[in-house]
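Q: Quick check, what structure comes out for this input:
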Amino acid sequence: MKKLLFSTLALCLMACCKETKPVVNYEVIPLPQSIEYTEQEPFQLDAKTVITYPQGNALQEKNASFLASYIQELSGMPIKTQAGVTNGKRIVLKTDLQNANQEAYQLTVTSDQITIDGASPAGVFYGIQTLRKSIDVTHPKALVFPTVVINDAPRFAYRGMHFDVSRHFFTVDFIKQYIDILALHNLNKFHWHLTDDQGWRIEIKKYPRLTEVGSMRKETLIGHLLKDKPHQFDGKPYGGFYTQEQIKEIVKYAQDRYITIIPEIDIPGHTLAVLTAYPELGCTGKDYAVGTKWGVFDDVLCAGNEASYKFLEDVFDELTELFPSKYIHIGGDECPKTRWKECPKCQAKIKALGLKGDGEHTAEQQLQGYVVSRIEQFLKKKGREVIGWDEILEGNNISQDAIVMSWRGTEGGIAAAQRHNRAIMTPHYSLYFDYNQGEDPSKEPLSIGEYLPVKKVYDYEPIDPKLTPEQGKYILGAQANLWTEYIASPAHA
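A: The predicted model follows:
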């Protein structure tokens, strides 16, 4: 405490005497675990400062380039990078930190040197983000860093952000900008929602009609789905998709920033775009159209048709070639059983599998469990693990390896952890960023309509008190979701 008071006083005196303002504040978001100021002259960063990194280490060389570019962007000051050691003012990047958490780092500022020591290059990258965020962009020219020792490591291995490009499509450049924002906040997972009723957004070479037909809708709803009736539409065709080359480019961009992209192909519901392109995969086989409004639709993949499974396996074959992530998201949410109850093929599949319902789940819910389990087993053979929305718990078919994403509240995550399945917490009332930030809807952009202030997001605790310490270990982390039914532009996103 004395050191903190001393440093605060010293900064205030320096501000008064030199008629400047302190330009560095280490209390950034996310807040480092430990910030200990030391009683030395501050470090003055100038154009003679050199960023050094270990000889022959490509990841650290890239880290050094990132830091140099951040400093130049903030201050206009070009900073050199150099392999090996150097004399004079320097920022040293190294990976000598001994810590079981590979994303841990120690940031040390002395009078003549800044050192970012990580347990891995990823840890160094997060130390770089803390240093970058500490600079007050309103006074970037005089970069004076108070001397300090910061020790930090993330509490959760999974720190995610989701983005829906199905309802509205966003360019490659904006996806990169989105990834940059994730990196700035030390997030390490990007959940990319690529398919839904309103558009299929990824090129699959074996099924070209997915993008030729499934990526385009004839028009889009104007106004709110529930509040503005009768429904009106804009009459404008809308579409877009990412080529496989663009996907590879974005995956590499994220990897360079220590972010894993987790792709989502939403099945067996939310598949109107698929059925419009390949109607034979639906229960009725006709009268499908890519969704022009939001919500949940009765037409879903036919779970009794073996062609549906061949289609899914082919799609996931190409997907896993594009995305190295060990996690693949398969959706599993909001799948009405209306068509399955009426479909001879689905009912025959239910009979063949001996599904009779168990009091808690209907036979059709158990059939969805079969679909999820079958795709899970297919992906497991490819060395991947599935994530699904909390509906995948229905039917009791998922294996211990499946990961539950709890969105309808915390109950799904709690249930998963209690049965020793891993879970990621994304409860809508705390972590859905398409909600209003202000209490007065008339002063907010059009949104789905609920109120979620920033403080509620910041205060969210992923491990529910209902869980024992042992069960709490199955909570991988948390994720915020951004759905884009009512978000059509990069500025709004």
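Q: For the rest of this, base every contact and every neighbour count on C-alpha atoms.
A: Fine.
Q: From Glu376, how far out is Thr271?
A: For Thr271, the distance to Glu376 equals 18 Å [Cα to Cα, to the nearest Å].
Q: what's the helix or strand for Ala478?
A: Following DSSP states H and E, the helix or strand that holds Ala478 is strand 475-480.
Q: One more sequence to fold, the one below, so I can look at both together:
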Amino acid sequence: MNLKTLTLPKCLAIAALLFAAFQTGKASAQTTTDNPHMGIIPAPASVTKNTGSYTFSQLTLIKADNPKDKAVLWLKDYLQSNRHLNNKISKFNSKLKPAKSAGLILTAKGADKLPKEGYKLTITNHNITIVGKDAGLFYGIQTLLQLFPVETSGSYKLPCAVIEDSPRFGYRGMMLDVSRHFFSIAEVKKVIELIASYKLNTFHWHLVDGQGWRIEIKKYPKLTQVGAFRQQTMFGSNRDWPDSLSYGGFYTQDQIKEVVKFAADRYINVIPEIEMPAHSEAALRAYPELKCDTVAGQPPPRDINNLYCPTEQTFTFLEDVLTEVMALFPSKYIHIGGDEAGKEPWKQSAFCQALMKEKGLKDEKELQSYFIQRIEKFINSKGRSIIGWDEILEGGLAPNATVMSWQGEEGGINAARQHHNVIMTPQTTGNYFDHYQSGSPQEPVSFGRYATLQETYNYDPVSKQLTPDEQKYVIGTQGNLWTEYVPTVAKLQYQIFPRVFALSEVAWSQPKNKDYTNFSEVRLAKHFAKLDAMNYNYRVPTALTTIDTMVVGPHFVYTLTSVVPGAKIYYTLNGRDPLDTDLQYDSPLTFAIPQNEKRELRTRVITPSGRRSIATRTLMYNKAPLPAGSYTANKQGIKYKLAKNTFTSPDQLSYVAFTDSATVAKIDAEPLKKDNPNFGVVYDGYLNILADGTYNFTLASYAASQLFIDGVQLTESEYALPLAKGFHQIRIKYIYNAPPPATGRYRPRVAPLKVYVTAPGTFEKKELNAADLYN
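A: Okay, here's the model as predicted:
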């Protein structure tokens, strides 16, 4: 499940508008020594720092209620493998008070007073005590280890403190798609190990989709013999596998058991996803008899190779598959997909139409609901429950289903109102880690919109549209990595780090304990160093928050910082992206810009391990405000001229004959698309500027649109203008060509005509106000 429809414009950051408002510029990460969370991610519920420290070394005795507890065994292995410490472990005498015993005490004594999965970590000059039970003890250990320095040594000084902690949500998930690109067992384990250390407790394993069937099913061997391999790998315009080579792989049932145990030892529940009724190309390649019937003499309907036909043979097949799946996964939940089911094969199938009539189903959405409810009844009979993507709401929700809301929050809100459990994982809120991490073209190829670290961090899974009673049905949140554009482990790691750290804090920490500035500018530092020490890849934060901006004024001062320990910052003034051979930053940069001249500052961060941020670009322009025009007609609205034809560039609209014209209240080309599959339109009028200042303008698509203010074209690289109060001429050119029909997962979408403006001294980008348009 991963709809490839939502594409937003390349969003150009606007934080530097504040600089323009004061005619000076200063960009810096507001580094602070205040560290109320002691560098811990996710932020704990309560931290009390005390004076002194405890020295942990190989001589530290570890005493546990149960030395064979899996959390204790995990700690022993970690200390040996990562810290070269072979600490002795003995049984803790529960008759003693923990404070009276030296060493590291791991005990459940007092854990009954803690919330589920909660722990209490106390570090004194004399000892360390972790009170917790099961997962709570494991999470207390994870917090303790985050207090260790990154560098390995013979002993470690740990600050004295009392930390009391428990999670906000019971479901804290991360999804990895291995169908589009296959990852080995060792690579999957690395993901599980990392998310466990940040207190996520669910690994959603997307094992089945159209591009590959990744789980061995003994009763149906062709699922992996045929369905696990394909020729070429291409999504959209991205190709990363030669046509002549077969691509694929799968996991044996023994390997599945190995991963499930590995995860369980780290208190991670593994939820398998077996897609149905759509995204089934891999299964249908192997067993084409499960497709719908077709009409003789007519071409097969779209999605015929993607959708199971709801025959008894299909249900027998799926029940057999699910029986083997449930034997491998002890999870309460089995994910059955349920998304993006193109119904055309069912509409054209004589069998499906007869079945709908027999069952009294009014349309194909109700047929899908019948399909899902029948599968749910079988899974419930085995003592399990289903999770489905929010399309399972269509046609009526299965009685006991949990809804994973991905298209937005609406599906989750509707399910909660029906008193169904909900996992919020919208692709519109930073939860989709396959999305770009900025609007820069320097980002590695990814999908669609972009989701910044701050967007991921600021998301609250509990919608304010829900009543307090309805909110309790939101049981958690999840981040998703779809791998259409993720062919390597390095890309996988780049896409999830550092966004998975933000996800962990959303899922675990109470909103009152969250602080993005502290998270991004203070606490992340140690965690980047940790990733470096493990030789993990990650996206290096830029030296300036604003990646691509334009500011107007005569004088600017820039202070550049990096949160990555030991990183160096390089900059250029010649319009080229910096390399490590360019100027190295060591003190604030001051710019005095002559009247009507421009200067360009580009920066890049390079870490000690050689990882590089994308380059930032800041264009500084000392330009006087454009004077207002002499417009006096005071007629609201804007005029347009229409040309019906196929255009490849808005430039062509300067040389065509227009066939239609009118005056409309606002800039909106959507009504024109109803009767014109291909056209170009030019809007002309006046924009009323309410106050002197520098205004930033952006378009939804610079390929399809052009914007002119007082004859000056605003481009992606130069999009700010100083304007005097009053009326200014505005012209917009826009071309539209109807997209081809949707095929499979991809639903083509042409960017709409949207003009956005950010007023001086603000950070909020708003669509151009119709009330400010005149003709």
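Q: Thr271 and Glu376 of the first structure: who's more crowded?
A: Neighbours per residue (other Cα atoms under 10 Å) separate Thr271 of the first structure from Glu376, with Thr271 holding more: 28 against 24.
Q: what's the neighbour count on the closest residue to the more buried one other than its chain neighbours?
A: Distances taken as Cα to Cα, 6 or more residues apart in numbering place Asp197 nearest to Thr271 of the first structure, at 5.1 Å, with adjacent residues excluded. Under the neighbour criterion other Cα under 10 Å, Asp197 of the first structure is assigned a count of 30.
Q: what do we get in the second structure for Asp197 of the first structure?
A: Here Asp197 of the first structure is matched to Gly210 in the second structure, going by TM-score structural alignment.
Q: what sits against that match?
A: Contact analysis of Gly210 of the second structure by Cα atoms under 8 Å, 6 or more residues apart in numbering lists Ser179, His279, Ser280, Glu281, Ala282, Ala283, Asn306.
Q: related to what we said a few turns ago, how far off centre is the strand holding Ala478 of the first structure?
A: 10 Å (Cα atoms, centre = their mean, to the nearest Å).
Q: For the stretch 151-300 of the first structure, just list every one of the helices.
A: For the stretch 151-300 of the first structure, helices defined by DSSP state H, counting those that start in this stretch occupy the ranges 172-184, 209-212, 244-255, 272-277.
Q: who touches the second one?
A: The contact list for helix 209-212 of the first structure, computed with Cα under 8 Å, 6+ apart, reads Trp200, Arg201, Ile202, Glu203, Ile204, Phe241, Ala273, Val274, Ala277, Tyr278.
Q: Superposed on the second structure, what's the mean shift for it?
A: After superposition onto the second structure, helix 209-212 of the first structure sits on average 0.6 Å from its aligned residues (mean Cα distance after the TM-score superposition for the first structure).
Q: can you check the longest one too?
A: By mean Cα distance after the TM-score superposition for the first structure, the fitted helix 172-184 of the first structure averages 0.8 Å away from its aligned residues in the second structure.
Q: before we move on, what about the last one?
A: Between helix 272-277 of the first structure and its aligned stretch in the second structure, the superposed structures give an average distance of 0.6 Å (mean Cα distance after the TM-score superposition for the first structure).
Q: which strands and helices sit next to that helix?
A: The helices and strands touching helix 272-277 of the first structure, judged by 3 or more Cα pairs under 8 Å, 6 or more residues apart in numbering; DSSP states H and E, are strand 195-196, strand 199-200, helix 209-212.
Q: circling back: and Ala423 of the first structure, which of the helices of the stretch 151-300 of the first structure is closest to it?
A: Proximity to Ala423 of the first structure (Cα to Cα) singles out helix 172-184 among the helices of the stretch 151-300 of the first structure, at 20.8 Å.
Q: residues in the second structure aligned with the closest one?
A: Under TM-score structural alignment, the match for helix 172-184 of the first structure is residues 185-197.
Q: Next, the buried residues of the matching stretch.
A: Val188, Lys189, Val191, Ile192, Ile195, Ala196, Ser197 (16 or more other Cα atoms under 10 Å).
Q: Show me which positions of stretch 45-54 of the second structure end up buried.
A: Buried, per 16+ other Cα under 10 Å, within stretch 45-54 of the second structure: Ala45, Val47, Ser53, Tyr54.
Q: Can you find the partner of the last one in the first structure?
A: What that stands for is Tyr54 of the second structure. Per TM-score structural alignment, Tyr54 of the second structure is aligned with Phe43.
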